[in-house]
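S.K.: Mind looking at a prediction? Sequence and model below.
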Amino acid sequence: MASASTPASMSGASRPDRMLGICQIVGFVCIFGFVLNMAVLFLPPQLRDATWRLGFLQQFGDRSLVLLIGAALMIAGSIDSRRWLRQLSLISLFLGGIYLITCLLVVKDTLSLRQQALNNISAQETQVQNQIRNAQSNPAALGQNVTAEDLQRASQTLTGQATIAKQTAQTTVLKTGIISIVNLVAIGLGLVGLGRYGLSTRR
């Protein structure tokens, strides 16, 4: 009876080790895949272009859930190894801080792109309005089918369209920025939480 129970107890004791190994494998695959995806999206870099930076950071935040899951699995898989648990926890804390700091760059680029979009729309409106005013000041240049009233209506229509375009541009840019910030903050706090949990567990 004793010899029959020994293999079963050994098998039961090894199950946690196998689960930890599976966690490490899946976690490594998640992190490796995330790094490769980000490398592809990053190249070629255009760091001075606010539009490129905001687009990249949006993709970065959207796909970072894979990194969070991978980090959680790696920490869970290293729960019995103090050395690896400490290192992974510190890396997780560091990455979490990077994510939170990156939010400031997203805010800056969002405000910059918002103002740039408004300036472009205003410049186009001013250009067309100047053309309309020039036509109004030179009635002889108007065709027989174009009257001063037509130009006045065109000017009013242009002003209304410019107002709508500005509102749409602001909404689009702000939504993109807010979504990116929410994702980055959530992942950053998640990584910080994992790091703190790992450091407290090893004690």
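M.R.: Noted; the coordinates are in hand.

S.K.: contacts and neighbour counts: CA atoms only from here.
M.R.: OK.

S.K.: middle-most residue in the chain, spatially?
M.R.: residue 58 (2.5 Å; CA atoms, centre = their mean).

S.K.: Remind me which helix or strand that one belongs to.
M.R.: Taking DSSP states H and E as the criterion, residue 58 maps to helix 50-77.

S.K.: name the helices or strands packed onto the very next helix or strand once past that helix?
M.R.: Next helix or strand after helix 50-77 toward the C-terminus (DSSP H and E): helix 82-137. Secondary-structure packing of helix 82-137 (3 or more CA pairs under 8 Å, 6 or more residues apart in numbering; DSSP states H and E): helix 50-77, helix 148-201.

S.K.: how does it look with 6 Å?
M.R.: helix 148-201 (3 or more CA pairs under 6 Å, 6 or more residues apart in numbering; DSSP states H and E).

S.K.: Now the residue nearest to the centre of the chain. Nearest residue, chain neighbours left out?
M.R.: In space, and not counting its chain neighbours, residue 58 is closest to residue 180: 5.0 Å by CA to CA, 6 or more residues apart in numbering.

S.K.: hang on, that neighbour packs against residue 59?
M.R.: No. The criterion here is CA atoms under 6 Å, and residue 180 misses it with residue 59 at 8.2 Å.

S.K.: Please say which of those two ends up with more neighbours.
M.R.: Neighbours per residue, other CA atoms under 10 Å: of residue 180 and residue 59, the larger number sits with residue 180, 25 against 17.

S.K.: Next one: the residue sitting furthest away from the middle of the chain from residue 13, what distance?
M.R.: Here the chain reaches farthest from its C-alpha mean at residue 1, the gap being 60.4 Å by CA atoms, centre = their mean. Distance, residue 1 to residue 13, by CA to CA, to the nearest Å: 19 Å.

S.K.: Could you do residue 99 as well?
M.R.: Counting by CA to CA, the gap from residue 99 to residue 13 is 39 Å.

S.K.: what about residue 162, how many residues close to it?
M.R.: 18.

S.K.: so how far is residue 122 from it?
M.R.: From residue 162 to residue 122 the distance is 7 Å (CA to CA).

S.K.: still on that earlier bit, check the gap between the residue nearest to the centre of the chain and residue 47 for me.
M.R.: Residue 58 is 14 Å from residue 47, by CA to CA.

S.K.: Residue 99 and residue 13 - which one has more neighbours?
M.R.: residue 99 (24 against 11).

S.K.: and that one, what does it touch?
M.R.: 184, 188 (CA atoms under 6 Å, 6 or more residues apart in numbering).

S.K.: try it against this one:
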Amino acid sequence: MTSMSNATYVSLPRANSHTSKIFLILGLACIVGFVINMATFAIPPNPMALEWRLVFLQQIGNRSILLFLGTAMLLYSLLDLPSLVKPLALACLIMGIVLPLSCVLLVRDHLVLQTQTMTSIDNQAQALQTQIQIAENDPSRPTEVTPELLQQAMAQVESQTDSLIQNARNNTTKSIVANAGNLIVIGLGLISLGRFGIKQTV
């Protein structure tokens, strides 16, 4: 009995050590992969460009789960090293605050892009309507281009314009909910990890 008990007691630390190393490798791989992905989308950097910011923030939101899982596994693997856990926990808290705050910029950029898209659609529709009105008042227009046909074209332009504007609004709403939701959820998760890590060092 004593020898069996001792054998069990000796094997547990080895299992825990192996588990920590595996989590360390997985955590580092996830974090490095996240950084490489973000660097790919961030180069060349152009933070003043609306499209660049939107794509970059969207990619962060889409891949933030990789950052969260990598940080969680890295934190677990370092629990026996309080000197390393505390800086990592503080980094988690900082990232957990920054991600939800970036939602403000994300929402603003989406709304600005939506306004630009709707303005472009409206301008194109007005140009087509102007051409139709000119054709209506043109006595030299071809006989096959009847007033009824022009009225149908005008109604079709108005219908398509309304449809395109509604689609632009729907797409903007879906993008905001999906991307901002990811950033907020992962941000809260990182804050929880940070608080947990700090408690382990107290």
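M.R.: Perfect, I can see it now. Please read these numbers as outputs of a predicted model, since none were measured by experiment.

S.K.: TM-score for the pair, please.
M.R.: Here the TM-score for the pair of chains, by TM-score structural alignment, normalised by the length of structure 2, is 0.92; 202 aligned residues with a CA RMSD of 1.8 Å.

S.K.: Mind listing what's buried along stretch 167-175 of structure 2?
M.R.: 168-169, 172, 175 (16 or more other CA atoms under 10 Å).

S.K.: re earlier: the helix holding residue 58 of structure 1 vs structure 2, average distance?
M.R.: Taken over the aligned residues, the distance from helix 50-77 of structure 1 to structure 2 averages 1.2 Å (mean CA distance after the TM-score superposition for structure 1).

S.K.: how far does that helix sit from the chain's center?
M.R.: 8 Å (CA atoms, centre = their mean, to the nearest Å).

S.K.: surely residue 77 of structure 1 meets residue 24?
M.R.: Yes. The pair residue 77 of structure 1 and residue 24 passes the contact test of CA under 6 Å, sitting 4.9 Å apart.

S.K.: Who has more neighbours out of the two?
M.R.: A count of neighbours by other CA under 10 Å puts residue 77 above the other of residue 77 of structure 1 and residue 24, at 24 against 21.

S.K.: Aligned to the more buried one, what sits in structure 2?
M.R.: Aligned by TM-score structural alignment, residue 77 of structure 1 pairs with residue 77 of structure 2.

S.K.: Leaving out sequence neighbours, find the closest residue to its match.
M.R.: residue 20 is the one closest to residue 77 of structure 2 (CA to CA, 6+ apart), at 4.4 Å.

S.K.: for residue 118 of structure 2, same thing?
M.R.: Per CA to CA, 6+ apart, closest to residue 118 of structure 2 is residue 165, 5.8 Å.

S.K.: distance of that neighbour from residue 179 of structure 2?
M.R.: For residue 165 of structure 2 relative to residue 179 of structure 2 (CA to CA), the value is 21 Å.

S.K.: do the same with residue 126 of structure 2
M.R.: From residue 126 of structure 2 to residue 179 of structure 2 the distance is 33 Å (CA to CA).

S.K.: same question, residue 133 of structure 2
M.R.: 43 Å.

S.K.: Repeat that for residue 84 of structure 2.
M.R.: Taken as CA to CA, the span from residue 84 of structure 2 to residue 179 of structure 2 is 31 Å.

S.K.: again, but for residue 115 of structure 2
M.R.: Taken as CA to CA, the span from residue 115 of structure 2 to residue 179 of structure 2 is 19 Å.

S.K.: Now for the residue nearest to residue 118 of structure 2, how many residues are close by?
M.R.: Residue 165 of structure 2 has 19 nearby residues by other CA under 10 Å.

S.K.: From residue 124 of structure 2, how far off is it?
M.R.: 12 Å.

S.K.: Equivalent analysis for residue 86 of structure 2, please.
M.R.: 57 Å.

S.K.: ditto for residue 61 of structure 2
M.R.: For residue 61 of structure 2, the distance to residue 124 of structure 2 - CA to CA - is 33 Å.

S.K.: Counting neighbours, go ahead and name the busier of the two.
M.R.: Counted by other CA under 10 Å, residue 61 of structure 2 and residue 124 do not tie: residue 61 has more neighbours, with 21 against 14.

S.K.: measure the more buried one to residue 132 of structure 2 for me?
M.R.: Distance from residue 61 of structure 2 to residue 132 of structure 2, by CA to CA: 45 Å.

S.K.: Also residue 164 of structure 2?
M.R.: For residue 164 of structure 2 relative to residue 132 of structure 2 (CA to CA), the value is 20 Å.

S.K.: more neighbours, these two?
M.R.: More neighbours surround residue 132 than the other of residue 164 of structure 2 and residue 132, with 19 against 16 (other CA under 10 Å).

S.K.: how far away is the nearest residue to that one once chain neighbours are set aside from residue 140 of structure 2?
M.R.: The shortest distance from residue 132 of structure 2 to any non-neighbouring residue, by CA to CA, 6+ apart, is to residue 150 (6.4 Å). As judged by CA to CA, residue 150 of structure 2 and residue 140 of structure 2 stand 14 Å apart.

S.K.: what about the two, which has more around it?
M.R.: residue 150 (16 against 8).

S.K.: Show me what that one aligns to in structure 1.
M.R.: Counting by TM-score structural alignment, the partner of residue 150 of structure 2 is residue 151.

S.K.: Where in structure 2 does stretch 42-55 of structure 1 align, residue-wise?
M.R.: Against structure 2, stretch 42-55 of structure 1 falls on residues 42-55 (TM-score structural alignment).

S.K.: First-to-last residue distance for that stretch?
M.R.: 9 Å.
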